[in-house]
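Enquirer: I would like to see how this sequence folds:
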Amino acid sequence: MPTDRSTLPSDAIAHHWGAGPTPGYDALAARFRPVFARIRAGSVEREIERRLPVEEIEWLRRAGFTALRVPHWSDANGVTLPELFALLVELSEADSNLTQALRAHFGFVEHALAKPPARRDVWLNRLAEGQIVGAAWSETGDAKQANFSTVLSQGENGWRLNGTKFYTTGSLYANWIHVGASDAQGAPVSVTIDRKARGVEVLDDWDGMGQRLTASGTSRFIDVPVDENEIVADGPPFAYSEAFYQLVHLATLAGIGRALASDVAAALATRKRGYSHAAAPLPANDPQLLEIAGRLRANAYSAGAIVRLAAVALERAAAFSGETTDDALLAVTQAELEIWQAQTVVSQLVLDATTDAFDALGASATLRSAGLDRYWRNARTITSHNPRVYKDRIVGDFAVNGKLPPGQWRIGQV
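Expert: Just a heads-up that it's a prediction; the model follows:
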């Protein structure tokens, strides 16, 4: 066996984050990596200018990325969930804004796969054409946990939707919007409406400190016409939805960790300035700084490995899609537990890395033109969406008392 590693392609190894989830993953990913590279090349400029990634999402749509899970017309299935989440990590490495902007869309694809056959075919055709779906569920202010303030009602002119939503992530980029509402009796329902329908207004008013380009602001619905076929009674959009949506966040964090680790390593490799009391004249040879760079890479690798394993659990749950058996419920519950256990760990790995990076690079890394602050801002914002503070308690309650996760959750006033 050769022992001289000096001839190995170090650049290829530097971009290696472990084996893909399936033997065919690298061939699949190769279709999208040129698009990811183009997206990453403009990520800092977009962030500084606050330029919404409309063009970049179009690149992904044209490449077929938004239809990854849609079964191909050759009767073969679309990509597996482990493959999808590995690709989402790679997209997040390019720009985490785009992953979050498409989070609702990928969730809706799972929802469409679980629909009754007639509506399933309608939606799979639309999704295969590259149509994108956003979401509008959360409400702010005095909205209640028990029901939505957004109301679906029926009158002489058919079904109409009225209300205001916030955190309507990705809807500005979408062709359709999946909306949570209450019917006339106060029972929760969901509807899917045309993004361009009369009475729909989607605002670019998201002013969060992170994930600034996700279009996660306000959507208003004023007497919006609703197709009766698109009204669905209350219940999770698909059985493993809670676990799915949370794992998208974790994949996004893992991608942020990778991008940060690569940026810090590249900066240290070329930096000529150093402190007089440093351990070596050049930062690239300073063992203390190398330790930080190594820790960032290890954190990113670990986050990605956790996401990869959790996606396997999600795939097992998805295999029972549409079933109501005990085995199906068990698979969903197991997936939720795995992902809840992963949430606080992945979050901390990436948050720690986004802070420690500045110890390796010094004050110049805080310049706005460097764009490194976006990694902390984005990671901190993502970890706030579904508060991790509750997840350790939920997992601990299971470990000690055998209490299972609560399933679908809501936010609002009691």
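
Enquirer: all contacts plus neighbour counts: C-alpha atoms, from now on.
Expert: OK.

Enquirer: residue contacts, T169?
Expert: Q100, A101, L102, R103, A104, G134, A135, A136, T214, A215, S216, G217 (Cα atoms under 8 Å, 6 or more residues apart in numbering).

Enquirer: narrow those residues to those in strands?
Expert: G134, A135, A136 (DSSP state E).

Enquirer: most neighbours among those residues, please name it.
Expert: A135 (29 neighbours; other Cα atoms under 10 Å).

Enquirer: any idea how far E56 is from G217?
Expert: From G217 across to E56, the span is 20 Å (Cα to Cα, to the nearest Å).

Enquirer: ok so, going back, which members of the contacts of T169 are positioned in helices?
Expert: Counted as lying in helices by DSSP state H, out of those, are Q100, A101, R103, A104.

Enquirer: the strands in the chain, which residues?
Expert: Under DSSP E, the chain gives strands at 133-136, 151-155, 158-165, 176-182, 188-194, 200-202, 219-226, 231-233.

Enquirer: another for comparison:
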Amino acid sequence: MTSKIEIKLEDAQNIPRDFYQQESLAHVIRSDEEAIQVAKTLAVEFAKEASQRDYQRQLPLREVQQYSASGLWGITIPKQFGGAGVSYKTLAEVVKIISSADSSLGQIAQNHWAFLEHIRLDASLEQQEFFFAQVLQGKRFGNAFSEKGSKTVADLTTKIEFKDGHAVINGQKFFATGALLAHWIPVVAVSEEGKPFAALVPQHTPGLTIVNDWSGFGQRTTVSGSVHLNNVQVDLKYIVPIHQAFERPTAAGAISQFIQSAIDAGIARGAIDETIAYVRAHARPWIDSGLEQASQDPYTIANIGELKIKLRAAEAVLALAGEAIDQALLNPTEETVSEATLITAESKVLTTEIALLAANKLFELSGTRSTLSELNLDRHWRNARTHTLHDPVRWKLNIVGNYYLNDVLPPRHAWS
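Expert: A predicted model of the protein is given here:
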């Protein structure tokens, strides 16, 4: 691994090129059980300086290298291509474990896993063999999907023009989580016919500029900034027709939302753990309680119980969503895909609620001293508030209600 490098907001695009070079091939994980154990081991290390990285907006360069070298970024690759083909229930557990330690790290890999499913669904066999092998070797996918300033999230202005033997892309992206730290940047661009394609652009391609101008108050070290594309040429063998994933019933949309839900559950888990630790070690009992320790306060005890119960409920529905996704992958029909989408939407509602509740209760139960800036405990609330803004929960309630009340199937796209 490279030595620790500090990259600040204003000069993040100057990451040295040797950051993208690997000292050895990534480990290949073989089972669900191994994936969870590897995640637990990494989380212990990731948690040590998570607060410092957030406080200083210090990008997790060493940690990202460790993360992808561990093999976790390749665990959803099908077994026939050399991966572990873990269940989505297992992927959720991995994401929760990492996100509870550092939710920015949890999010950096989010779109990598989501895009792996598009490769499985939409890419040619030759493309699958090539890109799955790349990931198993330790290569990372970034994200250049969304844009800002358009009428809706689905209104893309980035264009792809097909030439003889290559394509040319022009446009600008934002919310490009992890792109700066990736080896390949999947860029979603629309053709003259209005169909979206993904062009996998190698890092350092001429005309590709990635700027870490993400200034959000939460998820500070996700590198969710801008990608500028100025006449970027991409070989046709790196173009994937991702529009096909939503022209038939597939779990692609549910998977995208599922991983986000798992991150929020991880944020909640981390906030609750922090609350328990602080109350035990630092919080004072209220003057009228007559108690020696804050941890003996019956109201505090009840609040911790409420948080744990609601977290367990959210995680249980998330696990059900993972099982529904696995079924939809085995048998992709309108019925199985709708079931996966609906349960995932239900999990997103519950994980959002517990993430925000847990982050708020952290301060309510810990007391005024817990707000001191040097403790940086507010990172849990900032991260929860920021990440849960993905795809409004009020529309998840609408999707579920419209299905059960009016028999309206969930829409087919990555935001449902």
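
Enquirer: quick one: TM-score?
Expert: Superposed pair, TM-score by TM-score structural alignment, normalised by the length of structure 1: 0.86. Supporting alignment: 382 aligned residues with a Cα RMSD of 2.3 Å.

Enquirer: rewinding a little: mind putting the strands of structure 1 into TSV with distance to S96 of structure 1?
Expert: Shown next, in TSV, are those (distance: least, Cα to Cα, whole Å):
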stretch	distance to S96 of structure 1
strand 133-136	17
strand 151-155	33
strand 158-165	23
strand 176-182	21
strand 188-194	26
strand 200-202	21
strand 219-226	22
strand 231-233	31
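
Enquirer: among those strands, which is the most enclosed?
Expert: strand 133-136 (a mean of 28; mean count of other Cα atoms under 10 Å).

Enquirer: what residues in structure 2 pair up with it?
Expert: Using TM-score structural alignment, strand 133-136 of structure 1 corresponds to residues 141-144 of structure 2.

Enquirer: repeat for stretch 287-307 of structure 1
Expert: The aligned range for stretch 287-307 of structure 1 is 298-318, by TM-score structural alignment.

Enquirer: give me the mean distance between the matching stretch and structure 1.
Expert: Following superposition, stretch 298-318 of structure 2 is found to deviate from structure 1 by 2.0 Å on average (mean Cα distance after the TM-score superposition for structure 1).

Enquirer: what are the buried residues along that stretch?
Expert: Neighbour counts using 16 or more other Cα atoms under 10 Å place 300, 303-304, 307-308, 310-315, 317-318 of stretch 298-318 of structure 2 among the buried residues.

Enquirer: what distance do you get for the residue most central in space within structure 1 to A104 of structure 1?
Expert: Geometric centre of structure 1, nearest residue: V248, 3.5 Å, by Cα atoms, centre = their mean. Taking Cα to Cα as the measure, V248 of structure 1 falls 10 Å from A104 of structure 1.

Enquirer: same check, this time on W376 of structure 1
Expert: 23 Å.

Enquirer: repeat for G294 of structure 1
Expert: 34 Å.

Enquirer: do E49 of structure 1 as well
Expert: Counting by Cα to Cα, the gap from E49 of structure 1 to A104 of structure 1 is 25 Å.

Enquirer: still on that earlier bit, which of G217 and E56 of structure 1 has more neighbours?
Expert: For G217 of structure 1 versus E56, the count of surrounding residues by other Cα under 10 Å is larger for G217: 21 against 16.

Enquirer: elements contacting the longest helix seen in structure 1?
Expert: When structure 1 is parsed with DSSP H, its longest helix is helix 326-361. Other helices and strands packing on helix 326-361 of structure 1, by 3 or more Cα pairs under 8 Å, 6 or more residues apart in numbering; DSSP states H and E, are helix 241-270, helix 287-318, helix 373-385, helix 389-401.

Enquirer: only the buried residues of the third one, if you could.
Expert: Using 16+ other Cα under 10 Å as the burial criterion, the residues of helix 373-385 of structure 1 that qualify are D373, R374, Y375, W376, R377, N378, A379, R380, T381, I382, T383.
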